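S.K.: here's my sequence, what's the structure:
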Amino acid sequence: MQPCPLCAGDNTRHYHTDTRRTYYQCQRCSLVFVDEVARLGPDDEKAVYDQHRNVPDDMGYRRFLSRLADPLLERLPQHASDGLDFGSGPGPVLAMMLMQAGYTMACYDPYYQPDRRVLERQYDFITCTEAIEHFYQPSLAWQQWDTLLKPGGWLGVMTKLVTDQAAFSRWHYKNDPTHVSFFSRDTFEFLAAQSSLELEFVGNDVILMRKPLL
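M.R.: Here you go, the predicted model:
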């Protein structure tokens, strides 16, 4: 069995196999992840992302993103000003929305916004919408976020959550070939406990975490 790409646990078990891929689950942090042999190469992965058409004037998409933006903005303290949209994709609509709300935003995406200089400073909040499920090595992103987030800062993640094996077998979300890491409530509770973060679940797919003050 492959070690967990999130917590490096070596107690993983077979979770599901379909016609294209095999999935494992970590028994320590509950992450479900794709067999590494089924991962796409960089060119094929980017070709899928290039098909996305997320534009600022798409009001339906803005409403979708507001499910994270609105509760995050309600929780940000008055002194918060700087945010980072991590995994912003080809159309950083969320960053534009937050800029319109008065915040200074930086964007990072390994394909579309690859300037790593934005990863050399800290932020009052970090957003990651519909991106964490694409991470081959989510442990690296988690370590980066811990460094990038100021004490007292907020992390907002949007991703669909695993519930159980039976539902997973029928789940359309797993069929996207670029989706390789699948989180559950148990996974986020594990991460929050490991890093002493405050944790809130908002609806079915929005996760908010606050880093403790020093």
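S.K.: from here on, contacts and neighbour counts on C-alpha atoms
M.R.: Fine.
S.K.: okay, which residue is most central for this structure?
M.R.: residue 132 (2.7 Å; C-alpha atoms, centre = their mean).
S.K.: another one to check against the first:
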Amino acid sequence: MELEYTACPLCGSDRKRKAYPNFHTYQVVRCASCNFYYLYPRPTEAAMLDLYSKNDYFEGEEAGYQSYAEQEPALRATFRRLMINMKKHEITGGSLLEVGCGYGYLLDEAKHFFNFRVGTDFSPQAVEKAKTRAELVYQGGVDRVPPDRNFDCIIATQVIEHVYQPQLFLEELATHLKPGGKMVIATPNMGSFWRYIMRDRWPSFKIPEHILYFDKKSLSVLMKRIGLKNIKTLPYPHAFPLPLIASKLNVTLPSSLNKYNLWMPATTLALYGTYPGNLGS
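M.R.: All right, here's what the predicted structure looks like:
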């Protein structure tokens, strides 16, 4: 892949120091100005968008997911728990937009919590599957959503770590929120104890797809920067298929055990904020 050498995606500083240098062509560096972690160098955005648009991204070998479909029981369990937690925090009801919806498992689990559900994804294969689980699904990014269509809640889970211009991405999402609407952003938690324990073997160092690494402080800063108010933490327990966990320990288990889940705490950071309307005024 063609590579680019960039400044900090959060603050723009060129000052950085090595943090995790042992990823062959790549390393994860830490900004010396704002302490944000990011991939350096990184593939160009055009190269990665081409990867995400491939039909085999969700069922491939070299990149993406080995089999997203085999993770369905664990993903659905995760999203059911997420919806329950969102309801407890008064984030459900009305219309929902999910950016990066994959096969639509979250949208399907949201059917008892939202009246109208819309998704987007770059993969044509994913879009075809997700269309059976929501009212509307667009192929592409948030730019494919009609500009006059606004939502009570927008969620992007396991997406922002792939995004090349994170502030612009959140600003685009905010243009589709109704006044008083909620934005939920979930991403691998760089502040997790798992990262400290596992270091270079932390599974969320998914190189080169994950180019940004957020902790609670950095994600809060970004969400506040675009004008969201009352930034709060949303509990996000995550279930993983047992064979997937075993594979991270170099142990191979039969895929028939995918129906058995292991709940892992603190792997995912989720924050939500309220759109007050008239951002930037």
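S.K.: re earlier: residue in the second structure paired with the residue nearest to the centre of the first structure?
M.R.: Using TM-score structural alignment, the equivalent of residue 132 of the first structure in the second structure is residue 160.
S.K.: same check on residue 141 of the first structure?
M.R.: Matched across to the second structure, residue 141 of the first structure falls on residue 169, judged by TM-score structural alignment.
S.K.: burial of that match, as a residue count?
M.R.: 16 (other C-alpha atoms under 10 Å).
S.K.: and if you look at the one 5 residues further on?
M.R.: Residue 174 of the second structure: 26 surrounding residues under other C-alpha under 10 Å.
S.K.: residues near the closest residue to it other than its chain neighbours, how many?
M.R.: In this structure, residue 174 of the second structure finds its nearest non-sequential neighbour in residue 275, 7.1 Å apart by C-alpha to C-alpha, 6 or more residues apart in numbering. Per other C-alpha under 10 Å, the neighbour tally for residue 275 of the second structure reads 24.
S.K.: tell me the contacts of residue 275 of the second structure?
M.R.: 174, 177-183, 227-229 (C-alpha atoms under 8 Å, 6 or more residues apart in numbering).
S.K.: now, which of these sits nearest residue 27 of the second structure?
M.R.: Closest approach to residue 27 of the second structure among the contacts of residue 275 of the second structure (C-alpha to C-alpha): residue 183, at 30.6 Å.
S.K.: does that closest one touch residue 157 like I think?
M.R.: No. If you go by C-alpha atoms under 8 Å, residue 183 of the second structure and residue 157 don't touch, sitting 10.8 Å apart.
S.K.: of these two, who's got more company?
M.R.: Set side by side, residue 183 of the second structure and residue 157 show more neighbours around residue 183, with 26 against 20, by other C-alpha under 10 Å.
S.K.: next, that one: secondary structure please.
M.R.: Taken by DSSP: H, G, I helix; E, B strand; the rest coil, the conformation at residue 183 of the second structure corresponds to strand.
S.K.: looking for the alignment partner of it in the first structure.
M.R.: So, by TM-score structural alignment, residue 183 of the second structure is matched to residue 155.
S.K.: residues near the residue lying closest to residue 273 of the second structure once chain neighbours are set aside, how many?
M.R.: For residue 273 of the second structure, ignoring the flanking residues on the chain, the nearest one in space by C-alpha to C-alpha, 6+ apart is residue 231 at 4.4 Å. Residue 231 of the second structure has 18 neighbouring residues, counting by other C-alpha under 10 Å.
S.K.: now which residue in the first structure aligns to residue 231 of the second structure?
M.R.: In the first structure, residue 231 of the second structure lines up with residue 199, judged by TM-score structural alignment.
S.K.: isn't its match right up against residue 209?
M.R.: Yes. With contacts counted by C-alpha under 8 Å, residue 199 of the first structure reaches residue 209, the gap being 4.6 Å.
S.K.: now the common contact residues for these two.
M.R.: Joint contacts of residue 199 of the first structure and residue 209 (C-alpha under 8 Å, 6+ apart) are residue 192.
S.K.: contacts only, for the match of residue 141 of the first structure.
M.R.: Counting by C-alpha under 8 Å, 6+ apart, the residues that residue 169 of the second structure touches are residue 163.
S.K.: now name the helix or strand holding it.
M.R.: helix 166-174 (DSSP states H and E).
S.K.: in a helix, residue 174 of the first structure, correct?
M.R.: Yes. The assignment for residue 174 of the first structure (three-state DSSP) places it in a helix.
S.K.: contact partners for it?
M.R.: Neighbouring residues of residue 174 of the first structure by C-alpha under 8 Å, 6+ apart: 168, 180.
S.K.: next, the buried residues of the biggest helix by length in the first structure.
M.R.: For the first structure, the longest helix by residue count, based on DSSP state H, is helix 59-75. Neighbour counts over helix 59-75 of the first structure (16 or more other C-alpha atoms under 10 Å) mark 62, 65-66, 68-69, 72-73 as buried.
S.K.: equivalent analysis for stretch 111-131 of the first structure, please.
M.R.: Neighbour-count burial for stretch 111-131 of the first structure [16+ other C-alpha under 10 Å]: 111-113, 118-119, 122-131.
S.K.: mind listing the helices for the first structure?
M.R.: 42-49, 59-75, 93-100, 138-148, 165-170, 185-195.
S.K.: nearest to residue 19 of the first structure, of these?
M.R.: helix 165-170 (11.2 Å).
S.K.: which strands or helices does the closest one pack on?
M.R.: With contacts defined as 3 or more C-alpha pairs under 8 Å, 6 or more residues apart in numbering; DSSP states H and E, helix 165-170 of the first structure has these neighbours: strand 12-17.
S.K.: quick one on the thing from earlier: mean distance, the longest helix of the first structure to its aligned residues in the second structure?
M.R.: Superposed on the second structure, helix 59-75 of the first structure shows a mean distance of 2.1 Å to its aligned residues (mean C-alpha distance after the TM-score superposition for the first structure).
S.K.: contact partners of that helix?
M.R.: Outside helix 59-75 of the first structure, the residues that reach it (C-alpha under 8 Å, 6+ apart) are 54-56, 93-94, 97-98, 129, 154, 156-158, 202, 206, 208.
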